[in-house]
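**Student:** this is a predicted model, with the sequence first.
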Amino acid sequence: MINTAEDEEKEQKSSSSILNKSTLDIPKYCRPNVNNTLQEQAESLLPFYTFNELTRHNDSNDAWICIFGHIYDITSLIRKAQGTKLYQQLISYVGQDISFLFDEITHEPRRRIHPQTFESVSAIENLSILESLGIPFWQTKDLFIGRLTEYPRYIRLIHNFSPDHPFILEIAEEETIGQIAIKFLKYNSHIFSYIWRYNQQILDFNKTLTENGIPNEELFHDKYGWRSDNENCSTIVLCFSDDLTIA
């Protein structure tokens, strides 16, 4: 269900009432962070990323690639490859999904027929150089950092003290509220000290948006072929608490 302007106004007014309520009355999984417990729990979970997040990590100093939904940070590998033919090849892959270079069954590089020699060669050129640097990264978990979401979605975050300055954030459907909060830390170092609320409900940091009863409206729009954009996303109100964590 899409939030109307009237719904948002009611949400903003009602959010102020929580300031006078002791956080002890709030379940611990919804309560502002205590001793960084919520943050530690969120950091222990498998991260999920959107395709847009993947594409932003696209240079030699910050290099991610995706293979069959698995995201790898190959920045260290690129440094090792400097001075070799492999270097520019890896640079051409960063920030992209390169699953097309791999076999769907074996998850190993595809084979192709060389147009001049007619020999069977790897779809990844200079594979021998890559193998000389160690076990190929797709065969280990050393460079694996998370999964690519199948269902990206947007949410609108509003501070109850400044409702006129919303923040639109693209997140993965599989992420918990705690994991979403981690991504928001770069904008607000005290984000785990806020109570997150949606339509009068206090959200559980250990559950996803859907598990907290917040539907993915992107799927609804896609089903009926409606135009979908981040202006129609769900609104979450961040309620200030005096139980601030240390930045």
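**Tutor:** Good, I have the coordinates.
**Student:** C-alpha from now on. contacts and neighbour counts both.
**Tutor:** OK.
**Student:** hey, where'd the strands end up in this structure?
**Tutor:** 48-49, 58-59, 62-67, 70-73, 96-97, 111-113, 120-122, 144-148, 152-159, 162-172, 195-198, 201-202, 234-239 (DSSP state E).
**Student:** same list, the ones you listed, but as a markdown table with distance to Ser189 please.
**Tutor:** As requested, those are exported to a markdown table (distance: least, CA to CA, whole Å):
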| stretch | distance to Ser189 |
| --- | --- |
| strand 48-49 | 20 |
| strand 58-59 | 26 |
| strand 62-67 | 23 |
| strand 70-73 | 24 |
| strand 96-97 | 30 |
| strand 111-113 | 48 |
| strand 120-122 | 46 |
| strand 144-148 | 22 |
| strand 152-159 | 14 |
| strand 162-172 | 15 |
| strand 195-198 | 14 |
| strand 201-202 | 21 |
| strand 234-239 | 14 |
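**Student:** compute the first-to-last residue distance for stretch 170-184.
**Tutor:** Using CA to CA, to the nearest Å, the end-to-end distance of stretch 170-184 comes out at 11 Å.
**Student:** buried residues, that stretch. List them.
**Tutor:** Using 16 or more other CA atoms under 10 Å as the test for burial, stretch 170-184 gives 170-182, 184.
**Student:** try this one side by side with the last:
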Amino acid sequence: MPESSTIPPLLYNNLTSPIKRRFYTPYEVSEHNCVDDCWVSFLNKVYNLTPLIKQNKTSPLIEPIVANAGRDISHWFDPSTEDIKTWIDPLTNERCYYTPMKRFLHIPPPSYEAKGSQKEPQANVPWWKDKKYLIGSLSKKTRFIRIINTLTHDDHQIEVCSEETLSEILDRYLKFNGHAASYTWKRLGQVLDMSKTLAENGIEDEDKEFEELGIRDDYYIPAIHLMYNDDLTIG
């Protein structure tokens, strides 16, 4: 079936889901951007810090974290150690954590502030090393695809993670069609392997080539066609 020349509008409301995923898009992370719903990403991982913020809601040390809710904070970290960056404090000539954004939770105060001040409780494991807040990985490259239902003629454009299998993309698409698993997924007439990624199915990411040629990345968006199997699953 030839692809329609009319590209449907991009809909982001399919991207937020309470379902835990292996990979998240930067947009998904950005939707969790307040004190009551705080996600951050760093070093290609995604963390849900909402419980941490809730437990320390009266502490001013949550302010730098909340101010960056929904954002990538990899620049806070040294990739070689996966720890917060350090520097030599010019006042003490001691190596300490580098926090130009203000000191935050689980960062000890400098020695000249700690003396005579009330001791702050410190976690056994700082939040950036605590796996209980880790919910998945940040996609290194997202892609846009069209999913066309040949039975209903519905045509949706969605953003997905290039690392995801077609089964995981199907899970995202359930927002639009709860019976999506009852369809055969095809590309240019060929049945797709749902256990493989888009690239592994021969649907290459051509963004780099488009960029080199000066072509807009939304000029061409690959389409997947859903063929009805007459075997409805429970939505």
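**Tutor:** Thanks, I have it. Small disclaimer: the values here were computed from a predicted structure and weren't measured.
**Student:** TM-score of the superposition?
**Tutor:** Taking TM-score structural alignment, normalised by the length of structure 2 as the basis, the two superposed chains have a TM-score of 0.77; 206 aligned residues with a CA RMSD of 2.6 Å.
**Student:** do you know which of the strands of structure 1 lies nearest Leu219 of structure 1?
**Tutor:** Nearest to Leu219 of structure 1, of all these, is strand 152-159, at 8.8 Å by CA to CA.
**Student:** and that closest one, what other elements does it pack with?
**Tutor:** Helices and strands touching strand 152-159 of structure 1, by 3 or more CA pairs under 8 Å, 6 or more residues apart in numbering; DSSP states H and E, are strand 162-172, strand 234-239.
**Student:** helices or strands up against the longest one?
**Tutor:** It refers to strand 162-172 of structure 1. strand 48-49, strand 152-159.
**Student:** and among those, the most buried is which?
**Tutor:** Stretch with highest mean neighbour count among these: strand 48-49 (a mean of 24; mean count of other CA atoms under 10 Å).
**Student:** how close does that strand sit to structure 2?
**Tutor:** After superposition onto structure 2, the mean distance of strand 48-49 of structure 1 to its aligned counterpart is 1.8 Å, using mean CA distance after the TM-score superposition for structure 1.
**Student:** contacts only, for Leu52 of structure 2.
**Tutor:** Trp127 (CA atoms under 8 Å, 6 or more residues apart in numbering).
**Student:** mind checking what it lines up with in structure 1?
**Tutor:** Aligned counterpart of Leu52 of structure 2 in structure 1: Leu77 (TM-score structural alignment).
**Student:** kindly report the same for Val29 of structure 2.
**Tutor:** Counting by TM-score structural alignment, Val29 of structure 2 lines up with Leu54 in structure 1.
**Student:** how many neighbours does that match have?
**Tutor:** For Leu54 of structure 1, the neighbour count with other CA atoms under 10 Å is 21.
**Student:** same check on Ser80 of structure 2?
**Tutor:** 7.
**Student:** closest to Thr245 of structure 1 out of the strands of structure 1?
**Tutor:** Taking the strands of structure 1 one by one with CA to CA, strand 195-198 is closest: 12.8 Å.
**Student:** whereabouts in structure 2 does that closest one align?
**Tutor:** Counting by TM-score structural alignment, strand 195-198 of structure 1 lines up with residues 184-187 of structure 2.
**Student:** what sits up against that stretch?
**Tutor:** Contacts to stretch 184-187 of structure 2, defined as CA under 8 Å, 6+ apart, come from residues Val191, Leu192, Ala223, Ile224, His225, Leu226, Met227, Tyr228, Asn229.
**Student:** quick one: contacts for the nearest residue to Ile113 of structure 1 once chain neighbours are set aside?
**Tutor:** Leaving aside its chain neighbours, Ile113 of structure 1 sits nearest to Ser120 (4.6 Å; criterion: CA to CA, 6 or more residues apart in numbering). Contacts of Ser120 of structure 1 were listed using CA under 8 Å, 6+ apart, and they are Arg111, Arg112, Ile113, His114.
**Student:** longest helix in structure 1, please.
**Tutor:** helix 5-15 (DSSP state H).
**Student:** one step back: could the helices and strands packed on strand 162-172 of structure 1 go into TSV alongside distance to Leu133 of structure 1?
**Tutor:** Shown next, in TSV, are these (distance: least, CA to CA, whole Å):
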stretch	distance to Leu133 of structure 1
strand 48-49	27
strand 152-159	35
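**Student:** coming back round to it: of the contacts of stretch 184-187 of structure 2 - the most surrounded one?
**Tutor:** The most crowded member of those, judged by other CA under 10 Å, is His225 (25 neighbours).
**Student:** against Asn160 of structure 1, how distant is the aligned partner of that one in structure 1?
**Tutor:** Per TM-score structural alignment, the equivalent position to His225 of structure 2 in structure 1 is Val237. Distance from Val237 of structure 1 to Asn160 of structure 1, counting by CA to CA: 6 Å.
**Student:** no more questions from me, cheers.
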